[in-house]
Each structure stands twice: as C-alpha cells, then as structure tokens.
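Engineer: generate coordinates for the sequence data below:
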Amino acid sequence: MDNITMSLGIYFEVKDAEIYGGEGTVGYAATIVDISLSGLQKADFTKYAESQKEGMAQFCHVPVEKVRVISRDECEENTD
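Structural biologist: Sure, this is the predicted structure:
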C-alpha cells in the first residue's frame, strides 16, 4: 500500500489579475498535485492551502486578498 497516491486539487478565484484581463476581471485557476498515502498522513492541509493561495497571488501579481479558495464545483461552473 506504500505506492498509493491521490490527487489533491485546490481551486481559486483571482480578481483583477492582468493574466485574466486586468482590473475588474475574474479568473479561475487550480493547483493539482499527486500525494502519497504517507504524505497524506503527515500533511497539514490548512497550511498547504494557505501557501498555495499565496503562491497563486504571487504568480498572478495580485495581493493575496484578491485570491479566494473556492470549490471545484464553483470553478467548473465558471469555466465551462
């Protein structure tokens, strides 16, 4: 069972980012990683999600307040 992995996705709404059209726009993004069973047992998901949110803000060149963690459903509703 040591080789079992799962995918972990965190979905974001990003406001006012140039990559999505600039001020007044909303874009959607996700980070998805594979994580092992042993990694799942050790993971601090709250800390991980917060670091991913900060990373997304840096990537999009916006303040972290412009990035919101959302559900997969919300992301899919707004991107399909």
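Engineer: hey, let's count contacts and neighbours off CA atoms from now on
Structural biologist: OK.
Engineer: buried stuff in the longest helix anywhere in the chain?
Structural biologist: Using DSSP state H, we find that the single longest helix of the chain is helix 45-60. Of all the residues in helix 45-60, those buried under the rule 16 or more other CA atoms under 10 Å are A49, Q52, K53, E54, M56, A57, C60.
Engineer: to check against the first, give me the structure of this:
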Amino acid sequence: MCDYTAQEVISKVDVGLKLYFEVWDAAIFHGPGNVGYTSVVNDHIRDFSYLADQSRLTEMVEESRRGIAEFLKVPPEKVRLITREEFEAETEDDED
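Structural biologist: This is a model prediction of the structure:
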C-alpha cells in the first residue's frame, strides 16, 4: 500500500514533452528545396493540467514552431509538426 498523497506523488514526477518537426528550405539543411528534421524538448512539466488543456498545448506547439522558424530563419509555414514515427523513419540513416 502506498502512503503518499496524490500531491506528494505529483511533486516527485518530472514529465518531459518532445515535439518533432519537419523544416523546409533552412540553410542548415542545404537551403531551398531541401527538408530537414529537428525536435524540441519541453522538460520539467509539473502542471499536468497544462497537457490536458487543448488550447494551452496548441500554444506550446505553436511557440515551438515559431521559435524553430526564427532560429533557422525560415517562415513558420516551413515548419510542420510531425509524429515521432515519421521523424524516426526520416532520420534513421542520420545516426550512422
């Protein structure tokens, strides 16, 4: 039997959220016409309600997308959220 309260358990949990993106036309990925892949990790999420709130989660994704676009100097339309499976399929040869 567990003697912890729900709040005590939650205080010991550390959640991370990893987002995967496809990026078109970035210089780092050889410029116009080329595609590359990147990911963003949001560590130390303590407010789990944040993950259940669709509008807050959507804003987190949009902020990440805009940040990647700004960092890679491409328009935000050139950055697309993708699944982990798609990311892994597209980048599996990159680890060699």
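Engineer: can you give me the TM-score here?
Structural biologist: Overlay of the two chains. TM-score (TM-score structural alignment, normalised by the length of the first structure): 0.91; 79 aligned residues with a CA RMSD of 1.2 Å.
Engineer: still on that earlier bit, what range in the second structure matches the longest helix of the first structure?
Structural biologist: Under the alignment (TM-score structural alignment), helix 45-60 of the first structure falls on residues 57-72 in the second structure.
Engineer: and the matching stretch against the first structure, how far off on average?
Structural biologist: For stretch 57-72 of the second structure, the mean distance from the matching residues in the first structure following superposition reads 0.5 Å, by mean CA distance after the TM-score superposition for the first structure.
Engineer: would you map the strands across the first structure?
Structural biologist: Using DSSP state E, the strands assigned to the first structure run over residues 5-15, 26-36, 67-70.
Engineer: packing partners for the shortest one?
Structural biologist: Where contact means 3 or more CA pairs under 8 Å, 6 or more residues apart in numbering; DSSP states H and E, strand 67-70 of the first structure is packed against strand 5-15, helix 45-60.
Engineer: buried stuff in the shortest one?
Structural biologist: The neighbour-count criterion (16+ other CA under 10 Å) identifies I10, Y11, F12, E13, V14, K15 as the buried residues of strand 5-15 of the first structure.
Engineer: of those residues, closest to R72 of the first structure?
Structural biologist: Taking CA to CA as the measure, R72 of the first structure sits nearest to Y11 out of these, at 6.0 Å.
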